[in-house]
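> The sequence and its predicted three-dimensional model are supplied below.
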Amino acid sequence: MAAKTRGILHPAEQSRYVELTQHAPSAPLEAYVEHYWHVRWSVDGVYESKVLSHPNVHLASEPEGVLVYGVTRALFTRKLEGDGHVLGVKFRPGAFRYFSGAPVSTLTDRRVPAAEFFGPQADALGRAVQATADPAEAASLAEAFLLPRIPPRPDPDALRAAGLVARFTAEPALFRVSDAAATAGLSVRALQRLFSEYVGASPKWVLRRARLHEVAARADTAAAPIDWPALATELGYADQPHLIRDFTAATGHTPTRYTRP
């Protein structure tokens, strides 16, 4: 499958140091896994990879071990040095609730050894992944690891949460939680409880992050200067300064500074 780079800051620059490949899950795992991702890097010195994370939990087999990453609300920064690779499982929003045994919000902004959820077999998976140089084989190892661990049928509330996140992120101009709740046919409090239990981020954060992803994507692909006031209006910001403040707080750069080579 073609690699999706939405959320990666300066993806063209990163591609000079990092090779990203993604693989779709098999049919039995489609309700749980969005895709498997594999990054391989070769860096002379240090390169900082920066990502505006999505509302997903990840299982990552890294050189240092196997970790579960909850939703990361701040800018995710990873310093890459030398050569290495990581295989990740991007779970669908809501899907990790079954494995966590607790509200997914308990994992927010945390990374936890995968053995706490999957036992010592998680460490064996990590060793097997690090022993292969083939991204497809690494994805197959993760697939074989997860298949016997999924429940007989998906949780309907997890599927509902995933569907709502997909809808909200596909409509970056949807920016009021009250409107999002009405779209979902839920009260604001019920929507907030659903997202705390299954997603690990609030509806407000998901809506805001979708807008920031859109701003970054426009900045990364623009062939001509961007009309920032028009974009602010399109995405539901009160005005251009509001967009600037939001983007700067999330990335550390103003939108115009971000677009400079």
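Happy to help now that I have it.
> hey, let's count contacts and neighbours off CA atoms from now on
OK.
> Spell out the residue ranges of the helices in this protein.
Taking DSSP state H, the helices of the chain run over residues 11-14, 97-100, 115-118, 121-130, 135-146, 156-170, 177-184, 188-198, 203-221, 228-234, 240-251, 255-259.
> Looking at these, which is nearest to residue 89?
Each of those has some distance to residue 89 by CA to CA; the shortest is helix 135-146, at 7.5 Å.
> tilt between the closest one and helix 121-130?
For helix 135-146 against helix 121-130, the angle by axes from the mean of the first three to the mean of the last three CA atoms, to 10 degrees is 170 degrees.
> Name the residues of helix 135-146 that come out as buried.
Using 16 or more other CA atoms under 10 Å as the test for burial, helix 135-146 gives 135, 136, 138, 139, 140, 141, 142, 143, 145.
> take the one below as the second:
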Amino acid sequence: MSPRGVLHPDENALFVDTATHDPAPEAAPFVEFYWHVRWRTPKPHDTKVLAHPNVHLVFEEPEPLVYGVDRGLFVRRLEGEGHALGIKFRPGGFRSFTDGPIIDLADRRVPASRFFGPEIADVHRAVLDSDDPAAEAEAFLLPRLPAKPDPLAEEVAEMVGRITDDPSLTRVAEAARTLSMSTRTLQRLFAEYVGASPKWVLRRARLHEAAARADQGGTVDWAELAADLGYSDQSHLTRDFTAAVGTSPAAYARA
């Protein structure tokens, strides 16, 4: 089953198999889950994803990479057969592994050796050759976790959950009031720990829902959906969706 955010998931599932694995209790404050993707394609296939506000450590050929939050449309071309194992960190969960704010990683792919040292090269091969790559990756990660989670990182993860799960929150100022802080403080925390602005996080959650509704098939009342998602009108939803995906929601649903 394709995770939320993967565009045209039914088509993608014809070529790509995705499995997820929960982290061990010691890793849970930092890691949302491990994902393992296998693909077999008769011809090149572009997987397109509206990414979430998470940093990923990905074991893939030719080298392991750290992916910052991709604020645009993430596109990965898959060819032939292959697989990759990813560690999806909770919002804020990667902050302890870097010496700068997470916003510095936005829209970037950085060699994982920068954060975990040259020894990750040996682990990279072991992960990709393992029958249980998630367990292999976790065995590498566990001894490198901080002795204690950063309490502020945990708070930020909860903030992201609250504002993405509440459809009534459509503006940053509203989210800041709900979280009992100033807009500037919220923006600063998201730059430091999340790697995307609160406005982007709010907008991306609504676009995930719009894409999911379109992928369900059937007729979608876009004006009604726009209202449900807190847009001022249908045209506002159409502009946001088209800017992110490259096509209008109605055209996406027909594709």
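That came in fine, so what should we check first? A quick note: this is a predicted structure, and the numbers were derived from the prediction, not measured.
> Put one on top of the other, what's the TM-score?
The TM-score (TM-score structural alignment, normalised by the length of the second structure) is 0.98; 255 aligned residues with a CA RMSD of 1.0 Å.
> about what we covered before: okay, the helices of the first structure in JSON lines with distance to residue 45 of the first structure next?
Shown next, in JSON lines, are those (distance: least, CA to CA, whole Å):
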{"stretch": "helix 11-14", "distance to residue 45 of the first structure": "14"}
{"stretch": "helix 97-100", "distance to residue 45 of the first structure": "37"}
{"stretch": "helix 115-118", "distance to residue 45 of the first structure": "32"}
{"stretch": "helix 121-130", "distance to residue 45 of the first structure": "22"}
{"stretch": "helix 135-146", "distance to residue 45 of the first structure": "24"}
{"stretch": "helix 156-170", "distance to residue 45 of the first structure": "36"}
{"stretch": "helix 177-184", "distance to residue 45 of the first structure": "44"}
{"stretch": "helix 188-198", "distance to residue 45 of the first structure": "39"}
{"stretch": "helix 203-221", "distance to residue 45 of the first structure": "25"}
{"stretch": "helix 228-234", "distance to residue 45 of the first structure": "36"}
{"stretch": "helix 240-251", "distance to residue 45 of the first structure": "23"}
{"stretch": "helix 255-259", "distance to residue 45 of the first structure": "23"}
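> List just the one of these that sits closest to residue 40 of the first structure.
Comparing the helices of the first structure against residue 40 of the first structure with CA to CA, the closest turns out to be helix 135-146 (8.9 Å).
> Give me the helices and strands touching the closest one, please.
Helix 135-146 of the first structure sits against strand 18-23, strand 33-51, strand 76-91, helix 121-130, with contacts defined as 3 or more CA pairs under 8 Å, 6 or more residues apart in numbering; DSSP states H and E.
> circling back: just put the buried residues of helix 135-146 of the first structure in JSON lines and tack on distance to residue 81 of the first structure.
Output for the buried residues of helix 135-146 of the first structure, formatted as JSON lines (distance: CA to CA, whole Å):
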{"residue": "135", "distance to residue 81 of the first structure": "20"}
{"residue": "136", "distance to residue 81 of the first structure": "23"}
{"residue": "138", "distance to residue 81 of the first structure": "21"}
{"residue": "139", "distance to residue 81 of the first structure": "23"}
{"residue": "140", "distance to residue 81 of the first structure": "26"}
{"residue": "141", "distance to residue 81 of the first structure": "25"}
{"residue": "142", "distance to residue 81 of the first structure": "25"}
{"residue": "143", "distance to residue 81 of the first structure": "28"}
{"residue": "145", "distance to residue 81 of the first structure": "29"}
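> just curious, which of those is nearest to residue 161 of the first structure?
residue 143 (22.9 Å).
> closest to residue 53 of the first structure out of the helices of the first structure?
helix 203-221 (8.2 Å).
> Pull up the aligned stretch in the second structure for that closest one.
Aligned by TM-score structural alignment, helix 203-221 of the first structure falls on residues 198-216 of the second structure.
> List the buried residues of that stretch.
Buried, per 16+ other CA under 10 Å, within stretch 198-216 of the second structure: 198, 201-208, 210-215.
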